[in-house]
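K.L.:
Starting from these lines, generate the structure:
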Amino acid sequence: MSDAGTYVYAVARSAVECPDGVAPVRTIAGAGLVAYVSTVPLAEFGEEPLRRSLEDLDWLAVTARAHHRVVDVVATATPTAPVRLVTVYADDDQVRDLLERRRDDFLEVLSHVMGRREWGVKAYVGPGAASPATRDGDEGAGDDVGKPGTAYLQRRRASLRGREQARRQIMGRADHIHATLSSLAAASCRHRAQDPQLSGRDEVMLLNGAYLVDEGRDEEFAATAGSLGGDGVEVHLTGPWAPYSFTVLETS
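P.N.:
So this is what the prediction gives:
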């Protein structure tokens, strides 16, 4: 049994020069496609070692940067279908078999992303956005006429109603931002909002969206995204990126 495997980064239609990833990068051609790969030791990238390594955040961060570095360079030069992080095959023949079996799927994806790039949009709202609930809760103070228990319950109900109204308004704002940007994109999707510990921000993330945009509409998309903030909502635009959200296929 070989002590090395074949790590796959991405699939494209043509070969371009690119930097090292988790190891020196080379290409495997087949079925009119090109897979970008590295030879990696199974002592590190085999099934059992990977199970342990994926729990090591430092190892995962280094590996992810190396993986994305390759994908980004290839995607800048040619339509590209990224493969999921740490996808490892037993040998080159298995990769050639993948290209043969999934040829039509890969070609469909590559046609879909041709001339398009992915933009990310995150919308945040600060704690002050819930302040209307506090004001609504104060309205019940006038009902306190010798019945402190009743008055408290009335204020509590008013506060809860105000908070629910504020929540609906905030979520409606996120829906509006997503719908507006989706109208400018060839495809869009909403990812799960990130926890503040992951986003590195104290504000609540309302929207974590990805948008596949024609290259000729980049400026229009960026300008529109920038115009959708305000009133306590901050819109943050990132990209352009390789189209990860619209191309990754299950390769097993």
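
K.L.:
C-alpha from now on. contacts and neighbour counts both.
P.N.:
Fine.

K.L.:
in stretch 161-181, what counts as buried?
P.N.:
Using 16 or more other C-alpha atoms under 10 Å as the burial criterion, the residues of stretch 161-181 that qualify are Gly162, Arg163, Ala166, Ile170, Arg173, Ala174, Ile177, His178, Leu181.

K.L.:
Go through these and flag which are in helices.
P.N.:
By the criterion of DSSP state H, membership of those in helices covers Gly162, Arg163, Ala166, Ile170, Arg173, Ala174, Ile177, His178, Leu181.

K.L.:
what's the distance between the first one and Gly126?
P.N.:
Taking C-alpha to C-alpha, to the nearest Å as the measure, Gly162 and Gly126 are separated by 17 Å.

K.L.:
Asn208 too?
P.N.:
Distance of Asn208 to Gly126, computed by C-alpha to C-alpha: 16 Å.

K.L.:
The two: which is more packed in?
P.N.:
Legend: neighbour count by other C-alpha atoms under 10 Å for Asn208 and Gly126, higher for Asn208 (19 against 14).

K.L.:
in which helix or strand would I find that one?
P.N.:
strand 204-214 (DSSP states H and E).

K.L.:
C-terminal to that strand, what's the next element?
P.N.:
Sequence-wise, the next helix or strand downstream of strand 204-214 (DSSP H and E) is helix 218-227.

K.L.:
Now the second one, please; I'll put the structures next to each other:
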Amino acid sequence: MSQEPTLTYVYAVAVPTPELGRILASLRGVADAALSLLPPLDEAGPAAPSFVTSQVPHGDWREEALRAHFEDLDWLESTARAHHHVIQALGDRATVLPLRMATLYQDEERALAALREQRPAFADRLALLAHHAEYGVKVYVRPEAAGDAGADAPDSAPPAATPAPAPSSPGKAYLQARKRQHHAREDRYQQAARAAERIAAAAAPHATHAVRHPTQSGPLTRGAAGEDGENVLNDAYLVPDEQAEAFRSAVEQAGEGLPGVRVDVTGPWAPYSFAMPAPPATGTDTDTDTSTDTPGGPT
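P.N.:
The predicted structure follows:
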């Protein structure tokens, strides 16, 4: 009985070490596949960057199948989590260069060709990322308090002896409430802008690189503590390991004293935001960019 053909799935670039080999042996990748290094050794020497790979069934990962899978949110989430789990587990013990989900090659020979072609660039990037981790910084404008939005909620209650005059019409009362709501919202955005400026100034001495991502919307606006709010800043920072505590403390302090604004700091993460684009998947019929805001990840 012939074995089902496979594709070579690439998770990341890393330098082979005995510790990395032990970690790989304890992990499973997407589709519960075993992991390996490609190549562990070759003419470039044992310290040359290598691909972290697994083999996945061709029938389930070819281009046509992937197009259908990408419409299945459960499949997409479980696959993204499996991909991220491999990268994060490796990144906890070694320097890794994460590649996008579903980076696939027709076979190991084609993957090796791409690896050899880009090895100098990979080596430079791994040197840059060594002893660094990614941290995410997000600023949220909190939802309006009930008193901000209620049509019958005044800015402040008048003394009991001098009741406020009734508005001349329901329409006027509505417009007054809307005006208060608009001013409160405007004030929160001004506070968020100040928080962003403070954070950038506070983070700069402790980070080597920064990336500004698009703000998030919908369910992704729930912060690390599960609170709702509108995301108005979504930055990633590359931070040296020895600066991690100082970075987190400086950013958190920068967001203090701003009512209506919440600052979330997450990490450490594998450096997704500072990785190079995935190499072209030469000779494969599957090279689909499924890059997303990875779970917990950096952004």
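
K.L.:
Need the TM-score between these chains.
P.N.:
The TM-score (TM-score structural alignment, normalised by the length of the first structure) is 0.82; 246 aligned residues with a C-alpha RMSD of 3.2 Å.

K.L.:
residue range for the strand holding Asn208 of the first structure in the second structure?
P.N.:
Per the alignment by TM-score structural alignment, strand 204-214 of the first structure matches residues 230-240 in the second structure.

K.L.:
counterpart of Val141 of the second structure in the first structure?
P.N.:
By TM-score structural alignment, Val141 of the second structure lines up with Val125 in the first structure.

K.L.:
And for Leu35 of the second structure?
P.N.:
In the first structure, the residue matched to Leu35 of the second structure (TM-score structural alignment) is Val25.

K.L.:
Skip the chain neighbours and tell me the closest residue to its match.
P.N.:
Sequence neighbours aside, Ser38 is the residue nearest to Val25 of the first structure in space, at 4.9 Å (criterion: C-alpha to C-alpha, 6 or more residues apart in numbering).

K.L.:
Just the buried positions in stretch 109-127 of the second structure, please.
P.N.:
Arg110, Ala111, Leu112, Ala114, Leu115, Arg119, Phe122, Ala123, Arg125, Leu126.

K.L.:
those helices in the first structure, which residues are they?
P.N.:
Taking DSSP H, the helices of the first structure run over residues 42-45, 47-53, 57-77, 92-101, 103-113, 131-138, 148-182, 196-199, 218-227, 244-247.

K.L.:
got TSV for those helices, with distance to His236 of the first structure too?
P.N.:
Putting those into TSV (distance: least, C-alpha to C-alpha, whole Å) gives the following:
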stretch	distance to His236 of the first structure
helix 42-45	35
helix 47-53	32
helix 57-77	21
helix 92-101	37
helix 103-113	23
helix 131-138	23
helix 148-182	12
helix 196-199	12
helix 218-227	8
helix 244-247	18
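
K.L.:
so which of these gets nearest Cys18 of the first structure?
P.N.:
Ranking these by their distance to Cys18 of the first structure (criterion: C-alpha to C-alpha) puts helix 57-77 first, at 6.1 Å.

K.L.:
mean distance, that closest one to its aligned residues in the second structure?
P.N.:
Following superposition, helix 57-77 of the first structure is found to deviate from the second structure by 1.3 Å on average (mean C-alpha distance after the TM-score superposition for the first structure).

K.L.:
Show me what that helix is packed against.
P.N.:
Contacting helix 57-77 of the first structure under the criterion 3 or more C-alpha pairs under 8 Å, 6 or more residues apart in numbering; DSSP states H and E are the following elements: strand 4-12, strand 80-89.

K.L.:
what residues are up against the aligned partner of Tyr272 of the second structure in the first structure?
P.N.:
Alignment note (TM-score structural alignment): Tyr272 of the second structure maps to Tyr244 of the first structure. Contacts for Tyr244 of the first structure (C-alpha atoms under 8 Å, 6 or more residues apart in numbering) come out as Ala81, Pro82, Glu118.

K.L.:
Next: Phe221 of the first structure.
P.N.:
Contacts of Phe221 of the first structure (C-alpha under 8 Å, 6+ apart): Leu181, Leu184, Val213.

K.L.:
can you redo those as JSON lines with distance to Tyr89 of the first structure?
P.N.:
Shown next, in JSON lines, are the contacts of Phe221 of the first structure (distance: C-alpha to C-alpha, whole Å):
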{"residue": "Leu181", "distance to Tyr89 of the first structure": "38"}
{"residue": "Leu184", "distance to Tyr89 of the first structure": "38"}
{"residue": "Val213", "distance to Tyr89 of the first structure": "32"}
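
K.L.:
Show me which of those is closest to Ala222 of the first structure.
P.N.:
For the contacts of Phe221 of the first structure, the residue nearest Ala222 of the first structure by C-alpha to C-alpha is Leu181; the value is 9.4 Å.
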